[in-house]
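Chemist: can't give you the sequence, but here's the structure:
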């Protein structure tokens, strides 16, 4: 367990503590930008990747550039909200930038805590990737060129989609995902135990060990961006740096690691696919490298 007191952990894992406590304006921005992303764009909504009503995703695919043109890579976004709030409906803001650069974009829903444990949510996200991989060619994107991205708890879930050899779920198909973008994530869950965040999660030390990417095999992790905003608590920066170090020690490709200036925990993800931003350019570079690599 971290040496921080419960009071310190409560503050450090409350990202709104850096912005005066009110993060509602950022949630409104997610919703407004996501609604705008639907205007004038072809989108397939509520595609089922499982039997539960919460197991749905929205998919944007750019227009085909020709009968013989290769299928585009796919950017899959997993929302945050400490595994207990938000949805795909407020996660579509990355679609315009991705589509505008010639890439497909998907946002996934999952069952929120306390109706599902963190482990069960991670398996749902992995199943969403399995479904996308199985149906990619028919849906209009290249299933071998999928980049998974996530913010905050979504970064944790994206990381859980990248690990191989997790004993609670069988591995995803080889090469799935092909890369990751992890933004302001929590990769070691134990510090959350006992905090107000934990009320809906009911974590035990055993749960934290089972469901923390930091504790799982990392040697086969794909190429990854790990980043955070400048206006964040020390713990979010520490967790990001520690996870990047763990990937390097495990022998995985060394992540591209950086802090995004003048961004906080909530608005940093708005840059996800925006060209001309530090995060957006890094994401688009990965997608371009997936597009341009040999089959």
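Modeler: Noted; the coordinates are in hand. This structure is a prediction, so every number in the text was calculated from the model and none was measured.
Chemist: From here on, just use CA atoms for contacts and neighbour counts.
Modeler: OK.
Chemist: Spatially nearest residue to the residue most central in space within the chain, not counting backbone neighbours?
Modeler: By CA atoms, centre = their mean, the chain has its centre lying nearest to residue 150, at 1.4 Å. In space, and not counting its chain neighbours, residue 150 is closest to residue 78: 4.7 Å by CA to CA, 6 or more residues apart in numbering.
Chemist: okay but the one you found is in contact with residue 152, surely?
Modeler: No. Counting by CA atoms under 8 Å, residue 78 does not reach residue 152; the two are 9.4 Å apart.
Chemist: all strands of this structure, in order?
Modeler: 43-48, 56-60, 74-78, 104-108, 146-151, 179-183, 224-231, 256-264 (DSSP state E).
Chemist: Packing partners of the first one?
Modeler: Judged by 3 or more CA pairs under 8 Å, 6 or more residues apart in numbering; DSSP states H and E, strand 43-48 is in contact with strand 56-60.
Chemist: which helices and strands sit right next to the strand it packs on?
Modeler: strand 43-48, strand 104-108.
Chemist: Same list (those) but as JSON lines, adding mean neighbour count and distance to residue 218.
Modeler: Output for these, formatted as JSON lines (neighbours: other CA atoms under 10 Å; distance: least, CA to CA, whole Å):
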{"stretch": "strand 43-48", "mean neighbour count": "16", "distance to residue 218": "30"}
{"stretch": "strand 104-108", "mean neighbour count": "27", "distance to residue 218": "24"}
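Chemist: could I get those strands as TSV with distance to residue 194?
Modeler: Below are those laid out as TSV (distance: least, CA to CA, whole Å):
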stretch	distance to residue 194
strand 43-48	35
strand 104-108	29
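Chemist: Out of those, which gets nearest to residue 26?
Modeler: strand 104-108 (17.9 Å; CA to CA).
Chemist: In addition, the following structure is provided for comparison:
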């Protein structure tokens, strides 16, 4: 499938890859904001969406270890979404879809830039609770630096103001389902839990967790 690389800044990590045409799905990969994880994680979903008539904008951003953290990572994701104004896409519908830390970034972005919907796939939506649970060996503290959770935590920045879907696997031992449950209770977002799925089924186009997203879209 053809794709186009577009840069939204001068840093090597400030770019995205565009697939297909139509309404836009902004894909934001996870990996606890760490530089060793990249946008290749979301490529299968990008191909699937493009085949279904979407423009998939799979974005990269600065991460911990290559200039990222708060506020750089947050600013990059917002800038990548704003770059859509310069691309040949249908801006009437822009849904931010993120997995894990990408789910956090998708929800966060909705509080700063114009999107029409958010999908959080096992998103780290409550940074204070993630800090208490010491997810990924306490990575939240590294991500935040000296900043308070209120600067970056979606649950502390409600309302998002757009329709929001949360998906989570009941067997997820990387981002516990309680994180999505807490956010759903606080925000009124729709929550779909697949009891027999784990953390990584979200990025498999054949998995029930992804099929739930397609049905919602």
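Modeler: Done, it's in. Every value quoted in this text rests on a predicted model; they were computed, and no experiment measured them.
Chemist: TM-score for these two?
Modeler: The TM-score (TM-score structural alignment, normalised by the length of the second structure) is 0.87; 212 aligned residues with a CA RMSD of 2.4 Å.
Chemist: picking that back up, which residue in the second structure lines up with the residue nearest to residue 150 of the first structure?
Modeler: Aligned by TM-score structural alignment, residue 78 of the first structure pairs with residue 28 of the second structure.
Chemist: Residue 93 of the first structure now?
Modeler: The alignment partner of residue 93 of the first structure in the second structure, by TM-score structural alignment, is residue 44.
Chemist: same question, residue 241 of the first structure
Modeler: Aligned counterpart of residue 241 of the first structure in the second structure: residue 181 (TM-score structural alignment).
Chemist: so who does its match touch?
Modeler: By CA atoms under 8 Å, 6 or more residues apart in numbering, the contact set of residue 181 of the second structure is residue 191.
Chemist: Looks like residue 57 of the second structure contacts residue 25 (just checking).
Modeler: Yes. Residue 57 of the second structure is within contact range of residue 25, at 6.1 Å (criterion: CA under 8 Å).
Chemist: Helices of the second structure, residue ranges please.
Modeler: Taking DSSP state H, the helices of the second structure run over residues 43-51, 72-82, 101-109, 127-132, 139-144, 177-187, 208-216.
Chemist: I'd like to know which of the ones you listed lies nearest to residue 92 of the second structure.
Modeler: helix 72-82 (13.2 Å).
Chemist: and the angle for the closest one with strand 23-28?
Modeler: For helix 72-82 of the second structure against strand 23-28, the angle by axes from the mean of the first three to the mean of the last three CA atoms, to 10 degrees is 160 degrees.
Chemist: what does helix 72-82 of the second structure correspond to over in the first structure?
Modeler: Using TM-score structural alignment, helix 72-82 of the second structure corresponds to residues 120-130 of the first structure.
Chemist: outside of that stretch, which residues touch it?
Modeler: Contacts for stretch 120-130 of the first structure (CA under 8 Å, 6+ apart): 49-50, 55, 57, 78, 83, 108, 110-112, 157-158, 160-161, 169, 172-173, 176-177.
Chemist: Give me the buried entries from these.
Modeler: By neighbour count, with 16 or more other CA atoms under 10 Å, the contacts of stretch 120-130 of the first structure hold 49, 55, 57, 78, 83, 108, 110-112, 157-158, 160-161, 172, 176-177 as buried.
Chemist: for those, which one is nearest residue 199 of the first structure?
Modeler: For those, the nearest to residue 199 of the first structure is residue 83 (11.6 Å; CA to CA).
Chemist: how about the closest one, what does it touch?
Modeler: 112-113, 118, 121, 153-154.
Chemist: before we move on, what about residue 24 of the second structure?
Modeler: Neighbouring residues of residue 24 of the second structure by CA under 8 Å, 6+ apart: 54-57, 89-91, 93-95.
Chemist: Equivalent analysis for residue 156 of the first structure, please.
Modeler: Neighbouring residues of residue 156 of the first structure by CA under 8 Å, 6+ apart: 150, 182, 185-187, 212-213.
Chemist: how about it, what's its match in the second structure?
Modeler: Checking TM-score structural alignment: residue 156 of the first structure goes with residue 104.
Chemist: any idea how far residue 188 of the second structure is from its match?
Modeler: Applying CA to CA, to the nearest Å, the value for residue 104 of the second structure to residue 188 of the second structure is 16 Å.
Chemist: cool, residue 48 of the second structure as well?
Modeler: Separation of residue 48 of the second structure from residue 188 of the second structure (CA to CA): 28 Å.
Chemist: So the two - more neighbours on which side?
Modeler: residue 48 (18 against 13; other CA atoms under 10 Å).
Chemist: Could you double-check that the more buried one sits in contact with residue 204?
Modeler: No. Using CA under 8 Å, residue 48 of the second structure makes no contact with residue 204, being 9.8 Å away.
Chemist: who touches both of these two?
Modeler: What both residue 48 of the second structure and residue 204 touch, as defined by CA under 8 Å, 6+ apart, is an empty set.
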